[in-house]
Structures are given as structure tokens and as C-alpha cells.
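Novice: Below is the sequence, then the predicted model.
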Amino acid sequence: MPHQLETERLILRPFTPDDIPAAYPLVELYYKLGRAYWGQGYAFEAAVALRYFAFEDMRLHRIVTIADAANGRSLALMRRLGMTLEPAPPSWAGEMMGTVVNPKMRD
């Protein structure tokens, strides 16, 4: 299991090659920050580093993330990361999905 940092205020768990499905190389970016850490750029910095790792080192095709449609901060972060936002499937009522494709693997 990869190293996982989890406190009352912050959770960060990087992905490993074992997390990647062979048939469709993508990962979900998941983050959760305690309120004291909001608006300080931590989520953005971590996500940029993970995006680089996913695309450059792991050569993954895409990264996805899910957020509550009412969570403006998460949606803004997704946009800053260059993600395309779209409603998640109807069974995930009220959720938005962000996707960014590795620019080196676009058709």
C-alpha cells in the first residue's frame, strides 16, 4: 500500500502502478483538505505534481476527478488544472466530473 498521510485536516494518498487498470490507463484525483488549509494553494500544488507524475512518468492517458456541483472551490480547482467539466452520470446526482487528457496522447 502506498504511503498515506491522513490527519484531522488533510488527506493525501498518491497512486501507484498497481492502481492503474491496464485496459484504460487513467486515475482519479482525490483530495480532501481541512478548512484551515482551504484557499492556500495546497490542493493545486499537489494536483499539478500528481498530474506531471501521471502524464510524464506513468504515461497515463487521462485523469478524472469528481466533485459536488455545489462545491465552487473544487470546480475552480478542476478548471485551473485544465479539466473539462461535465455532469457526472445521472446516478451520481449533483456531481460534476472533470477530465484532463495527456496532451502527448491526444488523437
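Specialist: Thanks, I have it.

Novice: okay, CA-based contacts and neighbour counts for the rest of this
Specialist: Will do.

Novice: wouldn't residue 97 be in contact with residue 63 here?
Specialist: No - contact criterion CA atoms under 8 Å: residue 97 and residue 63 do not qualify, at 10.4 Å.

Novice: Scan this protein for its longest helix.
Specialist: Assignment by DSSP state H gives helix 42-52 as the longest helix of the chain.

Novice: From the contact counts, what lies against the following helix or strand past that one?
Specialist: Going down the chain from helix 42-52, the next helix or strand is strand 62-68, by DSSP states H and E. In this structure, strand 62-68 makes packing contacts with strand 26-28, helix 72-80, strand 95-101, judged by 3 or more CA pairs under 8 Å, 6 or more residues apart in numbering; DSSP states H and E.

Novice: and here's the other structure:
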Amino acid sequence: MTDIRTPRLLLRRWQDDDLVPLSEIHADPTVMRWIGDGTPRSLEQTAEDIEAWEEEWDEEGFGVFAVELLGSGELAGAVGLYVPSSPPEVEGQVAITWRMARVFWGQGYASEAAHATLEFALQDRGLDRIVAVCRTADTASSNVLDKLGMKAEGATMDPAHGHDVRLYGIDLTEFEG
């Protein structure tokens, strides 16, 4: 089992007790605005997400972590790695993603968790490159990507959801752990 500790967070694999708190995060339309097609997800869809993330862990050796606050044990959100199927420019590469409960926005948790995940990908898992797909209007996520040192590499439309997106990337040689 792979756990990562940061000064304030524990990034870990998913547990049964995480389903309800994550489904509450997924039910918030403000949180989900920038994710997928932008609609909230049900408890059943959230269970499917966790199952898919756990399968990716088993198949790829990486996946999406549960993000737990060290001080309280609360589930704050999710961060991790996945292999996108769209847009075509990043298909088959390894991408970073995150979502945090709105109550935890603006406190640096997304940046802290994403940095630890990027370090895990490039240094522990030996990946040479990580990409990110960010909706054009999602300035908060763009700011996190900038803090990670990821560089904008172009723009396109995500054919799966019809949104304009910016593409980001970072190579192992560019990462400052």
C-alpha cells in the first residue's frame, strides 16, 4: 500500500468509509463544475469512480489517492494520476488530476497534494513526463499547475465533453522536488 505524508495531508488508497464523504464532494455542483461534463455525480457514480481508480492502481501501479487531513482525519478530496482517453493530444499519457471539497479551497491543500503526487510520479514511479488537462476558464486549477512548474503546451477542445481546454506538461528534468 502506498501512502504519502505531507506536512498536513495523508494521500492513501481508498477505504469503504470514503464513499459517502467523496459522494458529498461529487454532489456539489460548484466542485464538479470543472470536472468531466460539469455535472454532479451520484453515490453510485462515485462508487464506480473509486472502483475504477482502484483498478488503475492494480493495473498501472498508480492511481487517484484519497486526500485525508492529518489533523482531523477528514476526507478533503482526491488527487492522483490517470491515463486520459481524451483529448487526443494527451491520450495514453499519464495525467494528474484533483478535486477538493469546497470547504478546503483556498488553503493550499490542492497544491500540496498535487506536488506530492507529481513527486511520486516522477521520482518514485519513474515516469518521465506528466500532463494535465485544464478547462480554459478554470483559473484556480491553472494556478495550481503553475505552482507545480507545469508549462502550458497548447489548447484544444475536449471532444468527450465539448469544452475548451489547455494542455500542460512537465518532464522529469524540469521538476523541482
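Specialist: That came through, no problem. Quick caveat: nothing in here was measured; it's all calculated off a predicted structure.

Novice: sorry, back to before: turn the helices and strands packed on strand 62-68 of the first structure into a markdown table, columns for mean neighbour count and distance to residue 86 of the first structure.
Specialist: Listed next are these as a markdown table, based on neighbours: other CA atoms under 10 Å; distance: least, CA to CA, whole Å:
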| stretch | mean neighbour count | distance to residue 86 of the first structure |
| --- | --- | --- |
| strand 26-28 | 19 | 15 |
| helix 72-80 | 16 | 11 |
| strand 95-101 | 20 | 5 |
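
Novice: need these in CSV with distance to residue 12 of the first structure, can you?
Specialist: CSV is the format used below for these (distance: least, CA to CA, whole Å):
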stretch, distance to residue 12 of the first structure
strand 26-28, 13
helix 72-80, 16
strand 95-101, 19
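
Novice: Ok, which of these comes nearest residue 44 of the first structure?
Specialist: helix 72-80 (6.6 Å; CA to CA).

Novice: The closest one vs the second structure, mean deviation?
Specialist: Helix 72-80 of the first structure differs from its equivalent in the second structure by a mean of 0.5 Å after superposition (mean CA distance after the TM-score superposition for the first structure).

Novice: So for residue 9 of the first structure, which of the helices and strands packed on strand 62-68 of the first structure sits nearest?
Specialist: helix 72-80 (16.5 Å).

Novice: In the second structure, what stretch matches the helix or strand that comes right after that closest one?
Specialist: Where DSSP H and E defines the elements, the next helix or strand beyond helix 72-80 of the first structure is strand 84-87. Using TM-score structural alignment, strand 84-87 of the first structure corresponds to residues 151-154 of the second structure.
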